[in-house]
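In: 3D, please:
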Amino acid sequence: MSKIKIVTDSTAYLTKEFIQQYNIDVVPLSVTFEGAVSDEGFPGEFDSFFDRLSKSKDFPTTSQPSIGKFVDVFKQALNDGYEVIAIVISSKLSGTFNSASVAAGMINTNNISVIDSLTSVSNLKALIEKALFLSEKGLSRAEIVQQIEEQKKRGGIRLTVATLDYLKKGGRLSSTEAFLGSLLNIKPIIGLIDGKLEPVDKVRGKKKAIEKMIEEIPSNAKSIYISHVGAYNEAVEYETIIKQRYPDAITGIYELGPVIGCHLGAEAIGICYMY
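Out: You can find the predicted model right below:
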């Protein structure tokens, strides 16, 4: 049976404990903010960034990992006797998939598979969890890749925000749209559609937006994860509702980091499901 090494990027927002437990390699995206460049980091380390963001006139930019970082990680895994499966953020959200693919092509081996997840955050984590489960069952790299390619088609993400400021700063809303939306307390519901973030609805009030997001979760959902930016207590309330409505689904609450969270702002909430 082949040893499988799972590689991913920082937007899966895996905890250090999870990474250590399952021997995962994480290649971080980077954030440029207030003149400094830093790797994204891990859950539990994000509060200071969002505190600075809330007070700053600067708006962060984010960058994919370099090809060289993936080359180093892949070579080390191969030298340690592993075959590699890299599952990374949607290619329509980041150039990370391209970096990983080019890196794999630079290494003279057939033992690396790179998967464009067409998703991110907690649904990327869900795909990693499935890959780990299949690896523990003894499936081959090719068999795992085939199942992950199928599973990634069976999921959805919906997000909403507490403030429209960051969608405006990131260019997803015009100043006029942001002004009118704030005036009328209109909250957008943003969906991950075919790997891209797209506006799917507008609702008056954040609470109603989240209620609508929950209502639209498929009845056969196997996992329902809540992602948030500094809104843990609110996420707990919604997880309780989700557990009541979807008692057979696995649930969890996870932090969003700077790469994704800077476009949404504090108190943003996301619902990520797989079926």
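In: only C-alpha atoms for contact and neighbour calcs from this point on.
Out: Noted.
In: now do the helices in the stretch 1-150 of the chain.
Out: 16-22, 47-55, 67-79, 96-106, 121-136, 141-151 (DSSP state H, counting those that start in this stretch).
In: among the ones you listed, which is nearest Glu237?
Out: helix 121-136 (18.0 Å; C-alpha to C-alpha).
In: format the helices of the stretch 1-150 of the chain as JSON lines; extra columns: mean neighbour count.
Out: Formatted as JSON lines, those follow (neighbours: other C-alpha atoms under 10 Å):
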{"stretch": "helix 16-22", "mean neighbour count": "11"}
{"stretch": "helix 47-55", "mean neighbour count": "14"}
{"stretch": "helix 67-79", "mean neighbour count": "17"}
{"stretch": "helix 96-106", "mean neighbour count": "20"}
{"stretch": "helix 121-136", "mean neighbour count": "21"}
{"stretch": "helix 141-151", "mean neighbour count": "16"}
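In: would TSV of those helices with distance to Arg204 be doable?
Out: Converted to TSV, the helices of the stretch 1-150 of the chain look like this (distance: least, C-alpha to C-alpha, whole Å):
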stretch	distance to Arg204
helix 16-22	38
helix 47-55	24
helix 67-79	43
helix 96-106	35
helix 121-136	26
helix 141-151	33
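In: right, and the ones you listed - which one's nearest Gln244?
Out: Nearest to Gln244, of the helices of the stretch 1-150 of the chain and by C-alpha to C-alpha, is helix 121-136 at 20.4 Å.
In: alongside the first, I'd like the structure of this one:
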Amino acid sequence: MSSIKILADSTCDLTKELIEAYDISILPLMISLGANSLKDGVEITPDEIYQWSNANGETPKTAAPTIGDAVDFMKPFVEKEMDLIFFGISEAMSATCNVLRLAAEELGYKQLYVVDSKNLSTGIGLQILRAAELATKGYSTEEILTDNHRINEKVRSSFVVDTLTFLYRGGRCSGITALLANTLKLKPEIVVINGKMEVAKKYRGNQKSVIMKYVKEKEKELMDADTSRVFITHSGCPEDVIKDVKDYLHNLQIFKEVIVTRAGGVISSHCGPNTLGILYISN
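Out: Below is the predicted model of the structure:
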């Protein structure tokens, strides 16, 4: 029986420590700063993206990995004849999942199983860690995929953005919407529904107070969450804000783990700095 290898793309926003602890291999997406195409998390950092974006008045373009990169990424595991379970960013947002399928075709490899996370950031990460834990416990590939099918649509991902400037630059909202929101100091909550980003609530005020209001309004939903873990994922928020959110979630005494991660280059490119989200699996 083949061993199982969990693979993912760089939009999963897991920390280096989690990636190493769960033995996950990450395929970076591409980020283009003008003519320079760089690998997310390998050749470019979010802070460098913000600097470039503010200096040039535009948001970097993001793209799926090349088929060549995907082939090279898979080869070591193909040679070991492992079952490969790949968790990719929502297919409604990116061609990454399909690139992996095409790479497997090029390699003539039948043991690749592509999971459309229908999500982004640690909404993917939650699914990855669950699958990795099951693999460690000796579950089969089929059992892991069945479990994911059961919980895939129960993953809850949302975040509050500080400014719509980056979403506007990336073509995710109109200039008028961004101008009005920024002028009125509106901070929209973005939620992932059916693999796509949608605007839910709109908050007003400074980002610190908005974030705490957003988190507290999640309490009822959090009480009905899977207790394994909850993610606080941010794109460069002040430490005191992150600490307040973490303390609040700890004090609810619901989750075994409250994990803080920083969003990678792709997510940061679209959301901009001072974005923070709470991500978990609902029961």
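In: quick one: closest of the helices of the stretch 1-150 of structure 1 to Ala162 of structure 1.
Out: Ala162 of structure 1 lies closest, by C-alpha to C-alpha, to one member of these: helix 47-55, at 12.7 Å.
In: ok, and what's touching that closest one?
Out: 59, 230, 258, 262, 265-266 (C-alpha atoms under 8 Å, 6 or more residues apart in numbering).
In: what about that helix, how far off from structure 2?
Out: Aligned to structure 2 and superposed, helix 47-55 of structure 1 gives a mean residue distance of 3.0 Å (mean C-alpha distance after the TM-score superposition for structure 1).
In: give me the distance from that helix to the chain's centre.
Out: 20 Å (C-alpha atoms, centre = their mean, to the nearest Å).
In: before we move on, back to that, what two of the contacts of helix 47-55 of structure 1 are the furthest from one another?
Out: The distance between the two most remote of the contacts of helix 47-55 of structure 1 (C-alpha to C-alpha) is 18.2 Å, for Phe59 and Gly230.
In: more neighbours: which of those two?
Out: Neighbours per residue, other C-alpha atoms under 10 Å: of Phe59 of structure 1 and Gly230, the larger number sits with Gly230, 21 against 14.
In: give me the stretch of structure 1 that stretch 242-250 of structure 2 matches.
Out: Mapped onto structure 1 using TM-score structural alignment, stretch 242-250 of structure 2 covers residues 235-243.
In: next, the buried residues of the matching stretch.
Out: 235, 238-239, 242 (16 or more other C-alpha atoms under 10 Å).
In: now what about it, what contacts it?
Out: With contacts defined as C-alpha under 8 Å, 6+ apart, stretch 235-243 of structure 1 is touched by 214, 224, 226-228, 249, 251-253, 269.
In: superposed on structure 2, what's the mean shift for that stretch?
Out: Mean deviation for stretch 235-243 of structure 1: 1.4 Å (mean C-alpha distance after the TM-score superposition for structure 1).
In: how far is that stretch from where the chain is centred?
Out: The answer for stretch 235-243 of structure 1 is 20 Å, by C-alpha atoms, centre = their mean.
In: stretch 241-251 of structure 2 too?
Out: Distance, centroid of stretch 241-251 of structure 2 to centroid of chain: 20 Å (C-alpha atoms, centre = their mean).
In: give the closest residue to the residue nearest the centre of structure 1 in space, chain neighbours not counted.
Out: In structure 1, the C-alpha nearest the mean C-alpha coordinate belongs to Val121, at 1.5 Å (C-alpha atoms, centre = their mean). Using C-alpha to C-alpha, 6 or more residues apart in numbering and skipping residues adjacent in sequence, the residue nearest Val121 of structure 1 is Ala12, 4.5 Å away.
In: and what of Lys201 of structure 2?
Out: Glu189 (5.2 Å).
In: go ahead and confirm Ile115 of structure 1 touches Ala86.
Out: Yes - at 6.0 Å, Ile115 of structure 1 counts as touching Ala86 under the criterion of C-alpha atoms under 8 Å.
In: higher neighbour count, those two?
Out: Higher neighbour count among Ile115 of structure 1 and Ala86: Ala86, with 27 against 22, using other C-alpha under 10 Å.
In: is that one in contact with Ile4, as I believe?
Out: No - contact criterion C-alpha under 8 Å: Ala86 of structure 1 and Ile4 do not qualify, at 10.3 Å.
In: follow-up on the earlier one: going by neighbour count, which of the contacts of stretch 235-243 of structure 1 are buried?
Out: By 16+ other C-alpha under 10 Å, the contacts of stretch 235-243 of structure 1 give 214, 224, 226-228, 249, 251, 253, 269 as buried.
In: the residues you listed in strands, which ones?
Out: Of those, the ones assigned to strands by DSSP state E are 224, 226-228, 251, 253, 269.
In: how far away from the center of its chain is stretch 55-68 of structure 1?
Out: 16 Å.
In: what residues of that stretch count as buried?
Out: Residues of stretch 55-68 of structure 1 classed as buried by neighbour count (16+ other C-alpha under 10 Å): 60-67.
In: just flag the most distant two among the ones in strands among the buried ones among the contacts of stretch 235-243 of structure 1.
Out: The most widely separated members of those are Thr251 and Ile269, with 14.6 Å between them, by C-alpha to C-alpha.
In: that older thread, for the buried ones among the contacts of stretch 235-243 of structure 1, which one is nearest Gln20 of structure 1?
Out: Ile253 (19.4 Å).
In: in which helix or strand does Gly181 of structure 1 reside?
Out: Gly181 of structure 1 belongs to helix 175-183 when elements are defined using DSSP states H and E.
In: how close does that helix sit to structure 2?
Out: With mean C-alpha distance after the TM-score superposition for structure 1, helix 175-183 of structure 1 departs from structure 2 by a mean of 1.9 Å once superposed.
In: beyond that helix, next helix or strand please.
Out: Using DSSP H and E, the next helix or strand after helix 175-183 of structure 1 towards the C-terminus is strand 186-193.
In: mean per-residue distance, that following strand versus structure 2.
Out: Mean deviation for strand 186-193 of structure 1: 0.8 Å (mean C-alpha distance after the TM-score superposition for structure 1).
In: residues in structure 2 aligned with that strand?
Out: The aligned range for strand 186-193 of structure 1 is 186-193, by TM-score structural alignment.
In: quick one: contacts of that stretch?
Out: Contacts of stretch 186-193 of structure 2 (C-alpha under 8 Å, 6+ apart): 119-120, 156-164, 181, 197-205, 207, 210.
In: again, 7 Å this time
Out: 119, 157-163, 197-204 (C-alpha atoms under 7 Å, 6 or more residues apart in numbering).
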